[in-house]
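**Student:** Structure of the sequence below:
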Amino acid sequence: MRHQHRKWVPFFLLSILYIFGIMMDGGINLVNSEPIENIEADLVWSEVETEDYEIYFSSLRNGQWSAKTKLSNHRAMDLLPSVGSGIDGTIWVVWFAAQGSISDLYYSVFDGENWSIPEMISTGFSSNTAPSVVVDNNNVPWIVWAGFDEEDDDIYFTRWNGFGWDSPSMVNMDNTTPDIIPVIKIGQNNLPWVKWSGYDGKESKSYISRWTGSKWSEELIEDIENINQSLISISEYLISDLPEFVGSQKLATIHIKSNGERSTFRIREVMEESEDDNNLDILQKQIEIQSDGKTIIGYGDSITQGIPYVADAGAGRRIGGYEPDLEAITRRVLGWNTKVLNYGFGGESSAAGLSRLGNQTLGKHNAKYVLILEGTNDLIYYGISVDSTLYFLGQMIDKSRAFNVIPIIATLTPDTKSPKNNIPADYNPRIKDLALRKNCALADQYAATISNWPSLTDDGLHPNIAGYKVMAQAWYDALPELTVVTLDASEIDETSVVMNGRINLKGYSTRYFFEFGETPDFGTQTNTENVGDRKGEVSVSISVGNFSDNSIYYYRLVAENDFIKKNGNIMSFKTLEKPSKKACFIATAAFGSSLEPHVVALRTFRDRYLLTNTLGKKFVSFYYKKSPVAAKFIRDHEVLKVMVRVFLYPVTWYVQFIVNISSWMKLFFGSAFVILFPGFGWVYLHNIISRKNNKNAKLIA
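**Tutor:** Sure, this is the predicted structure:
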């Protein structure tokens, strides 16, 4: 909870006041002039015990903390307890116990001598998290919590009626966005009021509702009740000097009774007041990064921040755990002048991350990608359900796209520090499903790190240097980048060509086509083909026709996936010139007429066997480029005409003969023809073999 009207009082200053008070009159003189011996406090917290979390209690009486007492004892993650006490001294403790995605409320009562056996509070909801309890002046406990109604989390309350708990009733206005992390207190009119966090479609806001005596008032934007300043100062002092047996202070709640006043504080929220002030200084010192369109934003909690190597919020600086390594990879492999900016904020929830994502992050840079890893802290530290975490992650994806930044979402990294965590079973499968539903790129950071996690972490939660290097590679592998190269065209003839290219895929479904035209502006494209979602280098080709002969065309390969479109380099080719249909130049020169039977036979062979395949076309094209000069020389010399006719007689007889024989005979004589007339005969033999193979293929089919 945020108290915007007050400033944080540093712990060391209170300690000085405490020492000064002892020196002056033998007792501490706090804001309300209350000696420490007269202050009573009840402390509850979650603590890891072998296989799961358990709930513990300690009380401050006469300036001394009692030994810790274990309240819970069942195989579940017992988390985020809240404590309150009445005027009669009865102490009520409530918490939630999570088993996978299912969580229930439990409570235990101290009657002055013994703690009751924990009992479950029946709510009818599959998820019940972040409870808060207060005891009114009639010694009646009131409980509020976030309950999931199969659509979203809402704030519910119940109270003790002397025999059991009332049926749950909703506090907030019913809508489709999560309402989470409630806290209940007694107001100055001795009636309860509830404050919680809700999302208005743009950011998280604090809402409040008051008990009117018969129902809850309409929710309002935070209009916080004044909380006794002396209790705030006392809580800050006590937090600075908690018993050593309290493991994680941020999992604790303290209930203070002083001078007739009572109030409960979540220690995490009190401590975050100081941390927020410190991080505010860092945020105000952000360096404006001039982007060339290759900026990547790392966004998340302490894992993105780079703990233990980066102590403060990233605030857009080029520092971090994985960020420097990712920057180096993209510069080396992609040739980018990359800047990877660290916007990690240690300890935050996904709800806070959603509010922080906006103009001061995405809006400050012309970023291409934002890498989102949020949710690790949600359940244990904030009591945010898995369903609400998924909602906030989905909103981050949508908000990123609204800023024209491509989001990449990550599965949560392993957490062996917390026993029975439900990251692999409940969070990550649903994060993968969210990425699929939102058509969002996914970096499976859990899969990348789990097999070697003991060597990739020092504390079980945060990666070490080696772990951050693995994360950087996993982020790079998830970038939906495409390497597209246009290659030389092949099988070029007068009217058709095969366009070729190469695509380096990253595992995302990819499509491609070729653009082409008589200028580098193209104007025409082929049909789109799909190469699937493979990884690695893939060669692609498309055969295109209807070109003009003897013409230059420009073309390039274009590939795209659901996230980006990439153009290849521009290449060109020139179609072959169509051979003249009028004559075979040398034969016509030798025999004197294009209608002479021997010339007609050669022309028929050309049209039937040479112009029907690529190799033959190339031979004919070569012949028509070179033969006119020779034909002119022959035409001017009668002796040469006779010699050429003598040479062509067996050729013309041969081509006339093979037109009318079987395919196998053509193959035999074609082989002989290759030996006798290597250039001319080889083209013919190639044609016969191709036809034979095609015929056999049809028979097999």
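**Student:** When you work out contacts or count neighbours from here on, use the C-alpha atoms and nothing else.
**Tutor:** Noted.
**Student:** burial count for the closest residue to Ile586 other than its chain neighbours?
**Tutor:** Among residues not flanking Ile586 along the chain, Ala631 sits closest, at 4.6 Å (Cα to Cα, 6 or more residues apart in numbering). Around Ala631 sit 18 other residues, with neighbours defined as other Cα atoms under 10 Å.
**Student:** got the contact list for Ala631?
**Tutor:** Contacts for Ala631 (Cα atoms under 8 Å, 6 or more residues apart in numbering) come out as 585-586, 589-590.
**Student:** what residue lies at the spatial centre of this protein?
**Tutor:** Ile409 (1.6 Å; Cα atoms, centre = their mean).
**Student:** do you know how far Pro192 is from Ile384?
**Tutor:** In this view, Pro192 and Ile384 are 23 Å apart by Cα to Cα, to the nearest Å.
**Student:** Who has more neighbours out of the two?
**Tutor:** Between Pro192 and Ile384, counted using other Cα under 10 Å, Ile384 has the larger neighbour count: 27 against 20.
**Student:** burial count for the nearest residue to Ile307 once chain neighbours are set aside?
**Tutor:** The shortest distance from Ile307 to any non-neighbouring residue, by Cα to Cα, 6+ apart, is to His462 (6.6 Å). By other Cα under 10 Å, 23 other residues sit near His462.
**Student:** so who does His462 touch?
**Tutor:** Counting by Cα under 8 Å, 6+ apart, the residues that His462 touches are 302-303, 306-308.
**Student:** this one next, for a side-by-side:
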Amino acid sequence: MMRTRRNMLIWTGLLLFCLSGAAQAQTAGTTTASAATVKKAVVVCFGDSITQGYQGNTRTAYPAYLPDMLDPTAFTIVNAGKGGEATYSGVERIADVLTKHAPKHVIIMEGANDIIQGISPATTAFNLENMAQQAKAAGATPVMSTITPNSEPNHAPENYNPLIVTAAANGGYTLVDTYSRLITDWKNLTFDGLHPTRVGAQKIAEGFAEQIKTLKSSEEQAASGGGGGGGCFIATAAYGSALEPQVVLLRKFRDLRLLTNGPGRAFVAWYYQHSPPAADFIARHELLRLGARAALLPLLATAWLLVEATLAQQAALLLAAALLLMAARRNRRRA
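**Tutor:** Presented below is the predicted three-dimensional model:
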């Protein structure tokens, strides 16, 4: 009787061991299968013919070049451009696009037709911000853009872009200054004064690809609690999110300017060692967050100048600074 009971316990243990092994194998198989079928992030490119491609020519459509600039295993690019569309139509159309594709990121670049149709800059900026709000409400990260150049003197995106920049800043949305990327060589980047050539489309895609990569890196760092190149702790505490444009700009400044030289790397290492406690304290006090934002303004201006500004913009600012210094010296001499 004892031997029979002992045998039953042994066989029961063996059976449980086998079942456990089978369960583990099934779980491993499921994990492997799910890892192999990871859903790629959808990037929707929303806009007019500059997005769609002039008269259906994809060689002049910037979305055609994004797959080569982004990881094709991680992103699916959707061209949701519609030729001739103005922003008021885009406001109505974008909801269906968001529902259909459920994107992770939405690139929004419209307004060229608003200029041609005489729609006011304020209305255009309002409509673009509305599209960004819809994208964010749908769970996507909007990436706004300034309007591309136009060779027609009566069609001036220069009157529209400042309001678009302000709208993006007010909403806390990422902005790509596509206009500045093209204007210095626009005559060689357009074939009709409005639509970009193949090279122009590639330059547009480069700007958006840079931002998508930055957003992806920020999301990965946030999900892992840091890592990689580390986080901008105080800026994140001040602005409330690692995805805010100001924090993204400072990370780009760190990666492109500080981490490329010895003194910069030493400063970053010191910062990572000493800033987390201060960032935690700042994050818990609203007045300190406001004060930190104000204190970061000179650094943000420097970062923009060194990372985002074109050569023409940098030269203009240096010239303005030189003129101010000369004027100050003259005043001192007179005094």
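**Student:** Let me see the TM-score of these two.
**Tutor:** After superposition, the two chains reach a TM-score (TM-score structural alignment, normalised by the length of structure 2) of 0.56; 210 aligned residues with a Cα RMSD of 3.3 Å.
**Student:** before we move on, back to that, and the residue nearest to the centre of structure 1, what's its match in structure 2?
**Tutor:** In structure 2, the residue matched to Ile409 of structure 1 (TM-score structural alignment) is Met144.
**Student:** Going along the chain, name the helices of the stretch 451-600 of structure 1.
**Tutor:** In the stretch 451-600 of structure 1, the segments counted as helices under DSSP state H, counting those that start in this stretch are 453-456, 465-478, 585-591, 597-605.
**Student:** ok, and which of these has the densest surroundings?
**Tutor:** helix 585-591 (a mean of 23; mean count of other Cα atoms under 10 Å).
**Student:** so where in structure 2 does that one end up aligned?
**Tutor:** So helix 585-591 of structure 1 sits over no part of structure 2, by TM-score structural alignment.
**Student:** again with stretch 365-377 of structure 1
**Tutor:** The aligned range for stretch 365-377 of structure 1 is 101-113, by TM-score structural alignment.
**Student:** Now stretch 170-182 of structure 2: buried residues?
**Tutor:** For stretch 170-182 of structure 2, a neighbour-count test (16 or more other Cα atoms under 10 Å) marks 172-182 as buried.
**Student:** Nearest residue to Thr304 of structure 1 in space, please, no chain neighbours.
**Tutor:** Nearest one to Thr304 of structure 1, counting by Cα to Cα, 6+ apart, is Gly344 at 4.6 Å.
**Student:** how close does the counterpart of the one you found in structure 2 sit to Glu206 of structure 2?
**Tutor:** Aligned by TM-score structural alignment, Gly344 of structure 1 pairs with Gly81 of structure 2. For Gly81 of structure 2, the distance to Glu206 of structure 2 equals 18 Å [Cα to Cα].
**Student:** The residue nearest to the centre of structure 1 - that's part of a strand, no?
**Tutor:** Yes - assignment of Ile409 of structure 1 by DSSP: H, G, I helix; E, B strand; the rest coil places it within a strand.
**Student:** nearest to Lys506 of structure 1, of the contacts of His462 of structure 1?
**Tutor:** Using Cα to Cα, Ile303 comes nearest to Lys506 of structure 1 of the contacts of His462 of structure 1, at 24.7 Å.
**Student:** which residue lines up with the closest one in structure 2?
**Tutor:** For Ile303 of structure 1, the aligned position in structure 2 is Ile50, judged by TM-score structural alignment.
**Student:** Distance from the chain centre to the host helix or strand of Ser89 of structure 2, please.
**Tutor:** Following DSSP states H and E, one finds Ser89 of structure 2 within helix 87-101. How far helix 87-101 of structure 2 lies from its chain's middle: 20 Å, per Cα atoms, centre = their mean, to the nearest Å.
**Student:** and if you look at stretch 615-625 of structure 1?
**Tutor:** Averaging C-alpha positions (Cα atoms, centre = their mean) puts stretch 615-625 of structure 1 56 Å from its chain's average.
**Student:** Quick one: the residues in structure 2 that that stretch pairs up with.
**Tutor:** By TM-score structural alignment, stretch 615-625 of structure 1 lines up with nothing in structure 2.
**Student:** how many other residues sit next to Gln26 of structure 2?
**Tutor:** Neighbours of Gln26 of structure 2 (other Cα under 10 Å): 12.
**Student:** Would you mind finding the match for Gly207 of structure 2 in structure 1?
**Tutor:** Structural alignment places Gly207 of structure 2 opposite Ala474 in structure 1 (criterion: TM-score structural alignment).
**Student:** Would you mind listing the residues in contact with that match?
**Tutor:** 443-445, 448.
**Student:** give me that answer again for 7 Å
**Tutor:** 443, 445, 448 (Cα atoms under 7 Å, 6 or more residues apart in numbering).
**Student:** ok, the first one to Asn464 of structure 1 distance?
**Tutor:** Yep, that's Ala443 of structure 1 we're talking about. 19 Å.
**Student:** How about Arg645 of structure 1?
**Tutor:** Noted for Arg645 of structure 1: a distance of 87 Å to Asn464 of structure 1, by Cα to Cα.
**Student:** same deal with Ser490 of structure 1?
**Tutor:** Distance from Ser490 of structure 1 to Asn464 of structure 1, counting by Cα to Cα: 52 Å.
**Student:** Between these two, point out the one with more neighbours.
**Tutor:** Asn464 (22 against 14).
**Student:** Give the aligned equivalent of that one in structure 2.
**Tutor:** Using TM-score structural alignment, Asn464 of structure 1 sits opposite Thr197 in structure 2.
**Student:** again, but for Ile689 of structure 1
**Tutor:** Checking with TM-score structural alignment, Ile689 of structure 1 has no match.
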